[in-house]
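Visitor: After the sequence you'll find the predicted model.
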Amino acid sequence: MPLSLATVNVNGIRAAVRRGMPAWLEQRRPDVLALQEVRADDATLVGLLEESLGGGWHLAHLEPTDAGSKGRAGVAVATRLPVGAARTTVDERFDGTGRWVELDVETPASPSGVLTVVSVYVHSGEAGTPKQDDKMAFLDVVSARMTALAAAAASGGPQAVVCGDLNIAHTALDIRNAKGNRGKAGFLPEEQAHLDGWAAQGWVDVARHLAGPVDGPYSWWSWRGQAFDKDTGWRIDAQWATPGLAERASTCEVDRAATYAERFSDHAPVVAVYSG
């Protein structure tokens, strides 16, 4: 059985529901759903899923508790497939920020029969400020955890996929206005170096791997102006998979809304299908 895995920064689940997210869920019906910027409690999130797709959901959800993160972060992985362990700590320094959660999902899409699905929400940052220091510190611990996940997959353990809003455009292909954004957070060499390191370990940016060296496809556009209509976007939402999973990816698409009015978030879902 193929596995459909979707990731999306909802920019607040309640707002996304008001803007039409349930219709997208009913159309796509993903087997596994990774969410960022949930900004809600477990009951609200499960209620949305049950109203759209029925019951039986397993949920790994980390709500932020830090004063600077509460009400604006939160990550989750939801599925109706059988599950194993859930983990919410990538490093104790970031436990209250609501930016990392892992869930082990049982699926034939992973050679071991178990797939570790991660939902991550990387800080947006701001070059030359403490916000950027926080972002770089978080990327350090994320990269360390990804090293461990890659090693486990290479030794016959669960394959893994890291899904989410990375707030980094990896190359000029991933941002429409590369020249105008040089030196700004999200397009800094020190941020991109982390993604280079993931690739060096064997992690595969699934959408880029399948699309090839083309512009985009972008996954985020500002609400302001005509960014969406002119496709002046960034490709910052991704699925990075370990090799044993990546080789089973048949598609990885950005579900860009047909019109500005039909968007339910400033981010578009990224949906991949992995063969079983």
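Guide: Here it is on my side, so go on. Residues are numbered from 1 along each chain as shown.

Visitor: rest of the way, CA atoms for contacts and neighbours
Guide: OK.

Visitor: which is the next helix or strand following the lengthiest helix in the chain?
Guide: If you go by DSSP state H, the chain has its longest helix at helix 130-154. Per DSSP states H and E, the first helix or strand lying C-terminal to helix 130-154 is strand 159-165.

Visitor: Run through the neighbouring helices and strands of that following strand.
Guide: In terms of contacts (3 or more C-alpha pairs under 8 Å, 6 or more residues apart in numbering; DSSP states H and E), strand 159-165 is packed against strand 3-9, strand 32-36, strand 114-121, helix 130-154, strand 237-241, helix 243-246.

Visitor: For Gln201, which of those is the nearest?
Guide: Gln201 lies closest, by C-alpha to C-alpha, to one member of those: helix 130-154, at 7.3 Å.

Visitor: Okay, one more to line up with it:
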Amino acid sequence: MKFISWNVNGIRACVKKGFLDFFEQMDADFFCIQETKCQAGQVELALEGYEQYWNYAQKKGYSGTAIFTKHKPMTVHYGVGEDSSQEEGRIITLEYEHFYLVNVYTPNAQRDLARLPLRLQWEERLALYLQELDAKKPVVYCGDLNVAHEEIDIKNAKSNIGNSGFTYEERAKMTELLASGFVDTFRYQQPDATDHYTWWSYMNKVRERNIGWRIDYFIVSERLKEQIDVATIHPHIMGSDHCPIELQLRKGS
């Protein structure tokens, strides 16, 4: 099974920058996007052979997630319980016979860290939710998680310590989640690889010089780790300030 995840930073803009070409090229079973920045009826994608599930933010031009899949799910769930995250369209969960797929766009703590307390509450709720799902069947969790977990995941680590997306608190939440029975698929395959990033600032020549952050992830239940075939990043695909990431899982024995 092939999974793709991509923060498109506005699906309408990304479509004009080659989104559909990449979509067709990948021929994925599951294609998850974040930061769609649209409302119902503002974009129509003719994706033959795919079911489409959208979670729109109430605020126009903001946040939002979607999953395009070749496989009809047993159930579809938007958000986590009854919290305010549903207003921002940040989570979609598809249930299948043998696993759950959870597509997430994690809130940013903001430059002045004003949203850090909310972000940490979000992480706690989401971790409980993922653990509840994992108790029933394995989980594939993906998206823009807005955190560079370790210093190896960011170009200029020392100068960014304490900044949004690289605070000790945010990184600790990722460590806690992984310790509870989950695996960062890219790091599982490439534990020491450097200079692999998924997001770059729009500042002049930053992407050209590969001054980036790895903040987009495929994380899976520990018992799926032996099925990881491919866990890779597509840094040369443009269309957004993020690039797509890919996971391929072999069928279990």
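Guide: Okay, I see it. Fair warning: this is a prediction, and the values are worked out from it, not measured in the lab.

Visitor: sorry, back to before: export the helices and strands packed on strand 159-165 of structure 1 to CSV and append columns for mean neighbour count.
Guide: Below are those laid out as CSV (neighbours: other C-alpha atoms under 10 Å):
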stretch, mean neighbour count
strand 3-9, 25
strand 32-36, 26
strand 114-121, 26
helix 130-154, 17
strand 237-241, 27
helix 243-246, 22
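
Visitor: okay, these in TSV with distance to Ala257 of structure 1 next?
Guide: TSV is the format used below for these (distance: least, C-alpha to C-alpha, whole Å):
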stretch	distance to Ala257 of structure 1
strand 3-9	13
strand 32-36	18
strand 114-121	22
helix 130-154	29
strand 237-241	15
helix 243-246	26
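
Visitor: What's the match for Gln159 of structure 1 in structure 2?
Guide: Mapped onto structure 2 by TM-score structural alignment, Gln159 of structure 1 lines up with Pro138.

Visitor: whoops, I mixed them up, Val8 of structure 1
Guide: For Val8 of structure 1, the residue aligned by TM-score structural alignment is Trp6.

Visitor: residues contacting the nearest residue to its match once chain neighbours are set aside?
Guide: The spatially closest residue to Trp6 of structure 2, leaving aside those adjacent along the chain, is Pro244, at 4.4 Å (C-alpha to C-alpha, 6 or more residues apart in numbering). Pro244 of structure 2 sits next to 4-7, 198, 233-235, 237 when contact means C-alpha atoms under 8 Å, 6 or more residues apart in numbering.

Visitor: And for Val15 of structure 2?
Guide: Counting by C-alpha under 8 Å, 6+ apart, Val15 of structure 2 has contacts Gly239.

Visitor: how about it, what's its partner in structure 1?
Guide: Checking TM-score structural alignment: Val15 of structure 2 goes with Val17.

Visitor: any idea how far that match lies from Leu25 of structure 1?
Guide: 10 Å (C-alpha to C-alpha, to the nearest Å).

Visitor: and if you look at Thr97 of structure 1?
Guide: 27 Å.

Visitor: What of Gly12 of structure 1?
Guide: 16 Å.

Visitor: Which one's more surrounded, these two?
Guide: A direct count of neighbours by other C-alpha atoms under 10 Å for Gly12 of structure 1 and Leu25 places Gly12 higher, at 20 against 16.

Visitor: I'd say that one and Leu35 touch.
Guide: No. The pair Gly12 of structure 1 and Leu35 does not pass the contact test of C-alpha atoms under 8 Å, sitting 9.9 Å apart.

Visitor: between the two, what contacts are shared?
Guide: By C-alpha under 8 Å, 6+ apart, no residue touches both Gly12 of structure 1 and Leu35.

Visitor: Look up which helix or strand Lys158 of structure 2 falls in, please.
Guide: Using DSSP H and E, the element containing Lys158 of structure 2 is helix 157-160.

Visitor: oh sorry, the question was meant for Val183 of structure 2
Guide: strand 182-184.

Visitor: In structure 1, what stretch matches that strand?
Guide: Against structure 1, strand 182-184 of structure 2 falls on residues 203-205 (TM-score structural alignment).

Visitor: for stretch 152-159 of structure 2, same thing?
Guide: Under TM-score structural alignment, the match for stretch 152-159 of structure 2 is residues 173-180.

Visitor: for that stretch, which positions count as buried?
Guide: 173-176 (16 or more other C-alpha atoms under 10 Å).

Visitor: Endpoint to endpoint, it covers what distance?
Guide: Stretch 173-180 of structure 1 end-to-end distance (C-alpha to C-alpha) = 14 Å.

Visitor: Then stretch 59-74 of structure 2?
Guide: Stretch 59-74 of structure 2 has an end-to-end distance of 29 Å (C-alpha to C-alpha).

Visitor: Not counting its own residues, what contacts it?
Guide: Contacts of stretch 59-74 of structure 2 (C-alpha under 8 Å, 6+ apart): 10, 28-39, 49-57, 87-92, 94-97, 103-105.

Visitor: What subset of these is buried?
Guide: 10, 28, 30-39, 50, 52-57, 87-92, 94-95, 103-105.

Visitor: returning to that earlier point: using a markdown table, please lay out the buried residues of stretch 173-180 of structure 1 together with secondary structure and distance to Asp140 of structure 1.
Guide: Listed next are those as a markdown table, based on DSSP: H, G, I helix; E, B strand; the rest coil; distance: C-alpha to C-alpha, whole Å:
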| residue | secondary structure | distance to Asp140 of structure 1 |
| --- | --- | --- |
| Leu173 | helix | 24 |
| Asp174 | helix | 22 |
| Ile175 | strand | 23 |
| Arg176 | coil | 27 |
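
Visitor: Map Gln27 of structure 1 onto structure 2.
Guide: In structure 2, Gln27 of structure 1 lands on Gln25 (TM-score structural alignment).

Visitor: what helix or strand is that match on?
Guide: helix 19-26.

Visitor: what's the neighbour count on Glu190 of structure 1?
Guide: Based on other C-alpha under 10 Å, the number of other residues close to Glu190 of structure 1 is 12.
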